[in-house]
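In: Sequence and predicted structure, then a few things I'm wondering about:
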Amino acid sequence: MTGEHREQLMSLAREVSFATGERVFDEGGRADHFWIIHTGTVTLDLRVPGRRAAVIETLGPARLLGWSWLVPPHRWHLGAEASSPVRAYEFDAATVRELCARDPALDHELCTYVAGVIARRLRAARVRLLDLYAPYGAGEVP
């Protein structure tokens, strides 16, 4: 991301913290914020009917937490829980979407970045669910 766009976004951030075990958001809930993790770790989980939620991925510092805020209907596709004490930069999704509407270059840059995050999370979810529930595990897919 360009320095100018990074500065624009960071001007909207506020620092927040989450205690170990605190739910950041739940699958299906309203996605109205997103975070950049500064310190600590957050696990992403997926509800599996008849079983405990499956942990899909663990995110650490400098990682984006939350992408559902960008894609209507703005509902979380996964859940998230702090797995250690977390400090993060929180962004109000509506404010960021308004900023993007006024700045097409920022919108393109942010959408391209978030699309990459979505692709990585989809792959992580697929591999993890195959590891947990497929008869012979996931194996590595090229």
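Out: That came through fine.
In: alpha carbons only for contacts and neighbour counts from here, please
Out: Will do.
In: tell me the SS of Glu98?
Out: When the structure is reduced to helix, strand and coil (DSSP: H, G, I helix; E, B strand; the rest coil), Glu98 reads as helix.
In: and the gap between it and Arg6?
Out: Using Cα to Cα, to the nearest Å, one gets 16 Å for the distance from Glu98 to Arg6.
In: Can you tell me how far the spatially closest residue to Gly40 that is not a sequence neighbour is from Gly21?
Out: If the residues on either side of it in the chain are set aside, Gly40 comes closest to Val86, at 4.4 Å by Cα to Cα, 6 or more residues apart in numbering. Val86 is 10 Å from Gly21, where distance means Cα to Cα.
In: what does Gly50 give?
Out: Following Cα to Cα, the distance that separates Gly50 from Gly21 is 22 Å.
In: In terms of neighbours, single out the busier of these two.
Out: More crowded of Gly50 and Gly21, by other Cα atoms under 10 Å: Gly21, with 14 against 6.
In: For the more buried one, which non-adjacent residue is closest in space?
Out: Excluding its sequence neighbours, the residue lying closest to Gly21 (Cα to Cα, 6+ apart) is Ala82, at 5.3 Å.
In: so the one you found touches Ile37, yeah?
Out: No: using Cα atoms under 8 Å as the test, Ala82 is too far from Ile37 to be in contact (10.5 Å).
In: okay, now the one to match up with it:
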Amino acid sequence: MTSTTTVSAALPVGHRERLMNLAREVSFPLGTRLFEEGRRADRFWIVRTGTVALDLHVPGRRAAVIETLGHGELVGWSWHFTPHTWQLGAETTSPVRAWEFDAQTVRDLCASDAEFGRAVAVWVGRVVAHRLQAARIRLLDLYAPYGSGSRS
């Protein structure tokens, strides 16, 4: 992921501190499913250590890994947008330590502080745009005929 989408680069210090005041430290062993597509998105994480693979269900095939996330990266963006259901799945690919956030608490803070809310929305929007591009590239790599994703 680009440095502009990690929490340390995306949020100004004051907003980052306000967000981090809401965090609780959690740990997950290798192979933990953090969430599944279509389920309720009521929390999100920022990776401290370890890696998390984002995957996409593909009917009749194994889930396609779209991207692997590491230190400082946001795991989950669906919590920010209605209907608050996961658009991807996520599984730890190593032991993970992370900061966990309650989605409703963060949304409430965003609603009560327009400047903070805008900063979070821009950050999450950048993450969504990046993940959409990553998904497109990965799915072309996996399923398109050779050369179909190249631009002339």
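Out: Right, received. Where do you want to start? Everything numeric here is computed off the predicted structure, so don't read it as measured data.
In: before we move on, the earlier item: counterpart of the residue nearest to Gly40 of the first structure over in the second structure?
Out: With TM-score structural alignment as the criterion, the equivalent of Val86 of the first structure in the second structure is Val96.
In: So in the second structure, which helix runs the longest?
Out: Taking DSSP state H as the criterion, the second structure has its longest helix at helix 114-143.
In: how about it: buried residues?
Out: Of all the residues in helix 114-143 of the second structure, those buried under the rule 16 or more other Cα atoms under 10 Å are 116-117, 119-120, 123-124, 126-128, 131, 135, 138-140.
In: Isn't Gly76 of the second structure up against Arg40?
Out: No: in terms of Cα under 8 Å, Gly76 of the second structure does not count as a neighbour of Arg40; the distance is 11.4 Å.
In: Mutual contacts of those two, please.
Out: The contact sets of Gly76 of the second structure and Arg40 overlap at Trp86 (Cα atoms under 8 Å, 6 or more residues apart in numbering).
In: For these two, indicate the residue with more neighbours.
Out: Taking other Cα under 10 Å, Gly76 of the second structure and Arg40 do not tie; Gly76 has more neighbours (24 against 15).
In: which residues in the second structure form strands?
Out: When assigned using DSSP state E, the strands of the second structure occupy the ranges 24-28, 33-35, 43-49, 52-56, 64-69, 74-75, 89-92, 96-102.
In: other SSEs contacting the fifth one?
Out: Spelled out, it's strand 64-69 of the second structure. In terms of contacts (3 or more Cα pairs under 8 Å, 6 or more residues apart in numbering; DSSP states H and E), strand 64-69 of the second structure is packed against strand 52-56, helix 114-143.
In: do the same with the fourth one
Out: Counting by 3+ Cα pairs under 8 Å, 6+ apart, the packing neighbours recorded for strand 52-56 of the second structure are strand 64-69, strand 89-92.
In: Mean neighbour count for those strands - can I get that in TSV?
Out: Output for those, formatted as TSV (neighbours: other Cα atoms under 10 Å):
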stretch	mean neighbour count
strand 64-69	19
strand 89-92	22
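In: could those strands go into a markdown table alongside distance to Gln104 of the second structure?
Out: As requested, these are arranged in a markdown table below (distance: least, Cα to Cα, whole Å):
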| stretch | distance to Gln104 of the second structure |
| --- | --- |
| strand 64-69 | 23 |
| strand 89-92 | 20 |
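In: nearest to Glu36 of the second structure, of those strands?
Out: With Cα to Cα as the measure, strand 89-92 is the member of these nearest Glu36 of the second structure (4.3 Å).
In: circling back to that earlier point, now do the contacts for the match of Val86 of the first structure.
Out: Going by Cα under 8 Å, 6+ apart, Val96 of the second structure touches 27-30, 47-52.
In: One more: Glu109 of the first structure?
Out: Contact analysis of Glu109 of the first structure by Cα under 8 Å, 6+ apart lists Met1.
In: Relative to Leu56 of the second structure, how far out is the counterpart of it in the second structure?
Out: With TM-score structural alignment defining the correspondence, Glu109 of the first structure maps onto Ala119 in the second structure. Using Cα to Cα, one gets 28 Å for the distance from Ala119 of the second structure to Leu56 of the second structure.
In: No further queries at this time; thank you.
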